[in-house]
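Q: Sequence and predicted structure below; questions after.
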Amino acid sequence: MIMIRTIFFVLSILCSGVCLGQITIQGKVVDAHNQPIPSASLQVVGQTQGVATDFDGNFSLQLESLPASIRVSSIGFVTQTISLSDSETLAIVLEEETMSLGEIVISASRTPERIFESPVTVERFGLKEIKNTASVDFYDGLENLKGVDINTNSLTFKSINTRGFASFANTRFVQLVDGMDNSAPALNFTLGNLLGMTEIDVQSVELLPGASSALYGANAFNGILFMRSKSPFDFQGISAYAKSGLTSQKAAGDNIFWDLGIRAAKKFSDKFAAKVNFSYLEGTDWFAVSQENVLMPGTGREQIDYDGLNVYGDEVSTNIQAVGLALAEAGIIPSGAVNLLPSENVSRTGYLESDLTDYEAQSIKFDGALHYRPFADDLEFIYQVKVGKGATIYQGANRYSLKNFFLQQHKVEVRNDNFFLRAYMTDEDAGDSYDMRFTGININRSWKSDQQWFGEYAGAYIQATLAGASNDQAHQLARQTAETGRLIPGTPAFERALNSVTTNPDLATGSQFRDGSQLYHAEGNYNFSHLIDFADIQVGGSYRTYRLNSFGTIFTDYDGPISYSELGLYTQIQKKLMDERLKLTASLRYDKSELFDGQMTPRFSIGYTAGIKRNHNFRASVQSAFRNPTTQDLYIGLDVGRAILVGSSKDNLDRYVRDFPVNNPAANGGNATATISARAAYENSFSVASVEQGAPVSSGVELVEPEKAMAYEVGYRGHFGKVTVDLNAYFTDYNDFIASQNVIAPLYGEVGDNSLSLLALQSGDYKVFQAYTNADSQVQSYGASIAVASKVLNGFDISANYTFADFEQDDPEFRASFNTPKHKFKASFGHTELVKNFGFNVSYRWSDSYFWQSSFGDGNIPSISVLDAQLNYTVPKIKSIFKVGAANLSGEEYYTAYGTGHVGTQLYVSWTINNF
């Protein structure tokens, strides 16, 4: 606090010039119940001056001259325009907006327009919704929007999904914070709000479900989220919040969490303003404790070849008879003893996930911005910095414990009402993060090598069999023998091994992953509407460079960083006809990655406003979209245990080269090891399905190309008195759908030679690769949603929405990873002021069961029903709002993805002070 005040004091001395000769207009903005409306916007018509009301609804506005007109607006209220002829004190009463579709959005067309007239489906979450959400924070509250799913990765890391094909990385969805893409450049996941925006600095959130490539480029494929922060010119003062409560889960028990934040903003003059934000969250993550056997669902640890879902180290498995053959060839056991060993796979004993992480959840966020208007008009220069550090659990191909994960962004921007030009960079540092699967594997190897463990297992099994033991008894004795020397969780020896493995980036002996990747992005847009009367015309473009630097732990950047760039150009024309009832919008974008051919993505939409009161809007749109392969699709080279992930860029095929031991050296020309590269996945591999069916054939997998789609959408928005209706339906046809495909590459022999390669399969001498490619099958998705909202019984807000989503494919072996419930229903009921200063909200959501597919694992997700509730009380004298609430009030634990911790109940109380 002292530092913030000192900064403001110094800046105020440097920027203390005050404009003289201006006219001051003061007043208060209230609602029909004479309650103040904080953060209401007052804008001088035709000029750039504007302010926002403080917590008590008061304002003071500087005018250059009179007469003048000011436009007064606030989310949830009808906008008014007031004419002024003298410097009177104003008492402005805003009428509550019964039609939420009147809110202004920018994202749909890159220009301000009402949701009612937007050419595509758009959802908005503003200050009113943030205040009234029953969720623990505003980001969780987005899940109550129609057509939106939030997949809970962990307590502090959640991923938004719209219109299917979701994963936690969700590379078909873009999230922008003040125009900056906040996805991790290397790991490819959108960071949710782990390192995003502080709640008290959020002005609005807009979400476009569906394809948006025509304006926003390659990865705005299934949706895009815009989060916009408050300007220090409009929202001044010091605001803060404190939130605390309990997370309750059967596996983890009851744990306290804290969430604290402060915002300080100052308008020093009409030319200069600044702000800083800081927040800190800590708690305990949801424990993931499933011991389901992923190799044989429905069975447990009694299986000799056991691979537990949240158990790590047991992925190391081999054919015990093949081990006997190797022992016999080495002269360790008699050759006849091999026949006593069954041809069965045996796995090492793993460690529980809860033994390998402390489940710490932490988020530390700081951001600051300097805003300069050199002429005290709409031309504005901005420098913004965002810094975040956190600890959480991330689930990708494996489960990762992110420790001291660090991300920073720096942006410079110049803009006015007609253009913007911005450039920013994103820099990530994985900190002390590690892969929990390899932690378990290499802790095992630290006390006994795989060769020794399986050798002791085979020897003990033979001895037990010769002594008359049954097969089950022999396996039990063999495991007990091999487990001699096992490190026990909680002991000093185990903790030393855990620390040694998790700080070692070599996956042969450790599990730490290192990353110092960066992203550089520049973009601009110019709107010619003030120069051209015929139509609104915009042009723009963007340029992006990736610099991958994982030091060889994730990507094949063993000899230095890997860089490549993407370029995009677009234009849009928008025209209103027929007394502005008919609105036509056409867009066209061209994108070019240096690794692929260029892509054209047009969009055309038509909207018509009908009715005497203009209260019905019909719309239709068709647009193409595309998605470039991600950094991991192109350059990953990572052995995750069950498979080796290899990117499919042409220059990546010979980057990943490894030597592997073989079980049958005689078949490999007497060599005990075989060298294999990523090229084998694409040029010398069997399809998994054919091997399982006993008739191995070539996989035929090809190098990955950009994914394309054609999206069609129709919609209707209308209001009938106090009732609003918003519905849409869509159909998307995908081509070259990007997906991963597991293939089996023999360590020796050529696929199709019907001899050595088949012998390699029989001997267990092969590696499973996960190759990134395009599906040959046709993939289509379709769905519809409807939302109805109204005010009833003298001011109660009631709303409900339903969403249907499904897909089709013509290849049953293709893994589409749709990962989305077919049916979803959500509803909310509340009142902003049931009695003076007291409000409440209750929200409910239900989704049916669905099947989850990912590189980590596949499994069924049961149907869920979740009830959230909150009570809030406003104390105007201290400019405070107190809230008490509960997320998942019923306490019935649920999960949204296979392998994650089950979500329990979260109880919270909060105190927010808004001094605007």
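A: Structure's in. What do you need?
Q: use CA for all of it now, contacts and neighbours both
A: Noted.
Q: Where do the helices of the stretch 201-350 of the chain begin and end?
A: Applying DSSP state H, counting those that start in this stretch to the stretch 201-350 of the chain gives helices spanning 213-216, 320-329.
Q: Give me the distance from the first one to the chain's centre.
A: Taking CA atoms, centre = their mean, to the nearest Å, one finds helix 213-216 lying 19 Å from the centre of the chain it belongs to.
Q: Please compare the first structure with the one that follows:
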Amino acid sequence: MRKTTSYSACMLLALFLSIAAFAQTVTITGNVKNSSNQDIVPAVSVTLKGTSSGTFTDDKGNFTLTTAQKPPFTLVFSSVGFESQEVTVNSASQAVNVSFRPSSTLGTEVVVSASRVPERILESPVSIERVGAAAVRASPAASYYDIVANLKGVDVVTSSMTFKTPTTRGFSKSGNTRFNQLVDGMDNLAPGLNFSVGAIIGLSELDVDNMELLPGASSALYGPGGMNGTLLISSKNPFKYTGLSFQIKEGMMNTDGRYRDISAFHNWTARWAENINNRFAYKITADFIQAKDWVAADKRNYAGRPTGRGQIVPGTRESDPNYDGINVYGDETTADIRAVFRGIAAQAPFLAPYINSISADPINVSRTGYDEKDIIDPSTLNFKLGGAVHYKFTDKLEGVIAGNWGTGNSVYTGNDRYSFKDFKMGQYKLELNHRNWFLRTYTTQENAGQSFAAVTATRLTNEAWKSSTDPVNGWYSQYGQAYLASKMAGLSDAQAHSQARSVADVGRPAAGSDEFKELFNRVRSVPLSQGGALFIEQSDMYQTEGQYNLSDITGKVADVLVGANYKVFNLDSKGTLFVDTAGTIKIREYGAYVQASRRLFNDVLKLTFSGRYDKNENFEGRFTPRATAVIKVAENNNVRVSYQTAYRFPSTQAQFINLFIGGGTQLIGGDKSFQTYYNFTKNKPYDFNVDGTPGGTHNFKEYKPESVSSYEVGYKGLFGNKLLFDVYGYYGKYTNFLARTIIGQPASEGAAPNPLTDRRFSVPYNVDQKVNVYGFGISIDYRLPANFVIGGNLSSDVLDNADDLKNSGFIANFNTPKYRTNLSLSNNSLGKKKLLGMSIVYKWQDAFFYEEDFGNGGIPAIHTLDAQVSYKIVKYKSVVKLGANNLLNQYYYNGIGNSFVGGLYYVSFGYNIF
């Protein structure tokens, strides 16, 4: 028995030794440096040729690769901005030190978003713009999000420092619902507030790997909302980018004290990532911004009544009794003081003849307002945390648990000027990524915190101090009596109004006083549903989606992708934003897509066909096709032709919003339930004519999704690795264009319309008229001697039948300059040791007319100059940068009611960022 046991033990030992010998591994180490300046090169891909196994260099340029394959074998080194290199390893003891050769990046970038599969940007079937991590580092922009504004064909609406809304091809406004923004595959949309929140949450600057922009229609692959474009922002993989990185950015803004006293700008960001045995990796990121925000200070007079189709008119508070300053709040409350006169005439009949002789026309008077700087706390605060855990189950399958969370204060312009105070939003996902497929599920959790409507809060503050409607001690009663007394005393009309306002405003709380703060804080803390200005917004969204690349199976016929998604919105505003007092509103959507592509004639022609079907439970399903062709006319020269469609279901707010926006107007959704809720079926509402007079009865038609068909031709070519040229032209046709109109409702059934006193509603509807747009874009990038790169782009977007639409009373909200251009000059390796860097960007856009719920008016032409110089401290892996946005401090605004943006000057120190 013992002998048998001994034999068995020997056999097991021999087996284990054999397995160990068979599974013996080889570990290769090495280092990668830039051949031109001997800088370390992190995040270089190191793969074993002919396999998918590999690793990346760390923050010191070092790498370690373990393999069961015995030498000799070949390692492949690759990274954006460098020539791919192969090194043969003959021995396990061989130290692999690579002198990595930089290359021109013009046209060599690989993009994913255009077809959902990797391809060279030169071969993209549709127009696309890309910004890599190196461009983010070299940009003079204080925020990576601002770089998007310099891309061809892009418009950005700046509500405030941290709330910016990009779009392409027209119909631009704050919180644009026609433009998708995806961060690591997660829609950046705030489920209840209804718009992408941009940089308020998301990635820190040090964690941005690249940004890809698809201008125009992009729903076929990315779903509802991509009418005017899709922006995809991708983070750095912790397997590839490791170590500690941090950046401290300090600056100044409001430097001339024109609108606000000079103030400091602070931006601190850090990232820590670690790769453990190339199997497990994690990262943690943090970003903090603190500053005194830009202020909205447009004092122009806005005539918004009686129909809400306002315009800029002459007048100031001193010259116009009914003055309504665009960024003066509280003066939206207005009344005809002849009603006061009639009350006086009834009590003193002997004055009636004189009173009746004063005016046959309305004498509209607005209450005295407060400037935005007196209302909204300027303390911009933005704090973001992010993190991810990655685990490689196999060389082909990677799992990810990730999350981004942000909180802070910001300002947004919609139908009101909204102050986001203690706003919070988080996005969390689980993801499996395979070479051929992915499966992702994520949620977005939103909390509006103490956010409030600034205009509404100020109007209510006025009312809390002194009622407008009290017949004895009310503000208008006192104003009307003082005005009448002044007129009887022989004063001129202007003098009488000035005297009357002085009397009615006696004791009015001064901005910033304890009394004012007490009144204002009281009303802004009361929910909108209870007559205050506070949002209680805690909506969320859940989405699951997946994609499979069938090309390994179908490759002989075509490369095929299939994908699907399921989404649920839970709207929860406690009646402050939605008609949800009875409970949470759920909206469900699902969709699926397929794409097939084939190369023909020895890769001279590539054809791609895509189709997507989506269904929202409140609307009929929609199918959106896309067809593209890429024709290779010469090496690195391609012509692209595409037909694309896009659509969007009415947004969550467009369906269920129920918000009083002041001036007698209720903003409501398009769901049929509102017709019963507001008794429209019996007390019929009426439309307004263009001149503001009552029109015919408003007919509620079926509310439908909006769609666009876009035709585009483009060409992209690379000449001698020095000149990159790109040009496109497009034409788009909208169907069932989604818009809003103002309707009135008589005081009671059968009553005659009275636009001055009737309740008004802003209702969504589909436009019957044709809405067509067209435009072009052209860009040139040229690599000069001594590492200089010069670039420029010009683009244009035009609303085809703008005059016809305006004459019909339709407000298109196109909000786009006809022409815009960007010019740039950069060099990231100046000097004998190539340690200096610089970049300068000039941006110009044409003047245009802007239309939005908050106000309509002209936007002057904009000229801005951004610049930076930098110096590398190689020994400490650090970069010092001195930069400026809007270097010449030319204040501008790009939307009515938005902040006036001045110069921002900063110096930064970054560690381990190159």
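A: Thanks, I have it. Only a predicted model underlies this, so the values are computations on that prediction, with no experimental measurement involved.
Q: what's the nearest residue to the counterpart of residue 434 of the second structure in the first structure if we skip its chain neighbours?
A: In the first structure, residue 434 of the second structure lines up with residue 416, judged by TM-score structural alignment. The shortest distance from residue 416 of the first structure to any non-neighbouring residue, by CA to CA, 6 or more residues apart in numbering, is to residue 379 (4.6 Å).
Q: Would you tell me which of the helices of the stretch 201-350 of the first structure gets closest to residue 764 of the first structure?
A: Closest approach to residue 764 of the first structure among the helices of the stretch 201-350 of the first structure is made by helix 320-329 (7.8 Å; CA to CA).
Q: mean deviation of that closest one from the second structure?
A: Helix 320-329 of the first structure differs from its equivalent in the second structure by a mean of 4.4 Å after superposition (mean CA distance after the TM-score superposition for the first structure).
Q: Could you list the buried residues of that helix?
A: 320-328 (16 or more other CA atoms under 10 Å).
Q: Residue 375 is in contact with the match of residue 434 of the second structure, correct?
A: No. Here residue 416 of the first structure lies out of contact with residue 375, judged by CA atoms under 8 Å, at a distance of 11.5 Å.
Q: Export the helices of the stretch 201-350 of the first structure as CSV, with columns for distance to residue 616 of the first structure.
A: What follows is the helices of the stretch 201-350 of the first structure, written out as CSV (distance: least, CA to CA, whole Å):
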stretch, distance to residue 616 of the first structure
helix 213-216, 26
helix 320-329, 71
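Q: Looking at these, spot the one closest to residue 585 of the first structure.
A: Nearest to residue 585 of the first structure, of the helices of the stretch 201-350 of the first structure and by CA to CA, is helix 213-216 at 11.5 Å.
Q: what residues does the closest one touch?
A: 109-110, 219-221, 570-571, 587-589, 601-603, 623-626 (CA atoms under 8 Å, 6 or more residues apart in numbering).
Q: 7 Å instead, please
A: Helix 213-216 of the first structure has contacts (CA atoms under 7 Å, 6 or more residues apart in numbering) with 219-221, 570, 587-589, 601-603, 625-626.
Q: What is the mean deviation of that helix from its aligned residues in the second structure?
A: Looks like 0.7 Å for helix 213-216 of the first structure (mean CA distance after the TM-score superposition for the first structure).
Q: Specify, as a residue range, where that helix falls in the second structure.
A: Counting by TM-score structural alignment, helix 213-216 of the first structure sits on residues 219-222 of the second structure.
Q: For the host helix or strand of residue 384 of the first structure, grab the matching residue range in the second structure.
A: Take DSSP states H and E as the rule and residue 384 of the first structure turns out to sit in strand 380-395. On the second structure, the counterpart of strand 380-395 of the first structure by TM-score structural alignment is residues 398-413.
Q: For that stretch, which outside residues touch it?
A: With CA under 7 Å, 6+ apart, stretch 398-413 of the second structure has contacts from 159-160, 162-163, 174, 200-202, 380-392, 418-434, 897-898.
Q: The helix or strand encompassing residue 82 of the first structure vs the second structure, average distance?
A: Using DSSP H and E, residue 82 of the first structure sits within strand 80-84. Taken over the aligned residues, the distance from strand 80-84 of the first structure to the second structure averages 4.0 Å (mean CA distance after the TM-score superposition for the first structure).
Q: Please state the offset of that strand from the chain centre?
A: So, by CA atoms, centre = their mean, the centroid of strand 80-84 of the first structure is 43 Å from its chain's centroid.
Q: Kindly report the same for stretch 478-491 of the first structure.
A: On CA atoms, centre = their mean, the centre of stretch 478-491 of the first structure falls 39 Å from that of its chain.
Q: again with stretch 403-411 of the first structure
A: Using CA atoms, centre = their mean, the offset of stretch 403-411 of the first structure from its chain centre is 16 Å.
Q: for stretch 641-649 of the second structure, same thing?
A: 20 Å.
Q: same check, this time on stretch 547-562 of the second structure
A: Remark: stretch 547-562 of the second structure is offset 33 Å from the chain centroid, using CA atoms, centre = their mean.
Q: What residues does residue 74 of the second structure make contact with?
A: Neighbours of residue 74 of the second structure in contact, by CA under 7 Å, 6+ apart: 48-49, 86-89.
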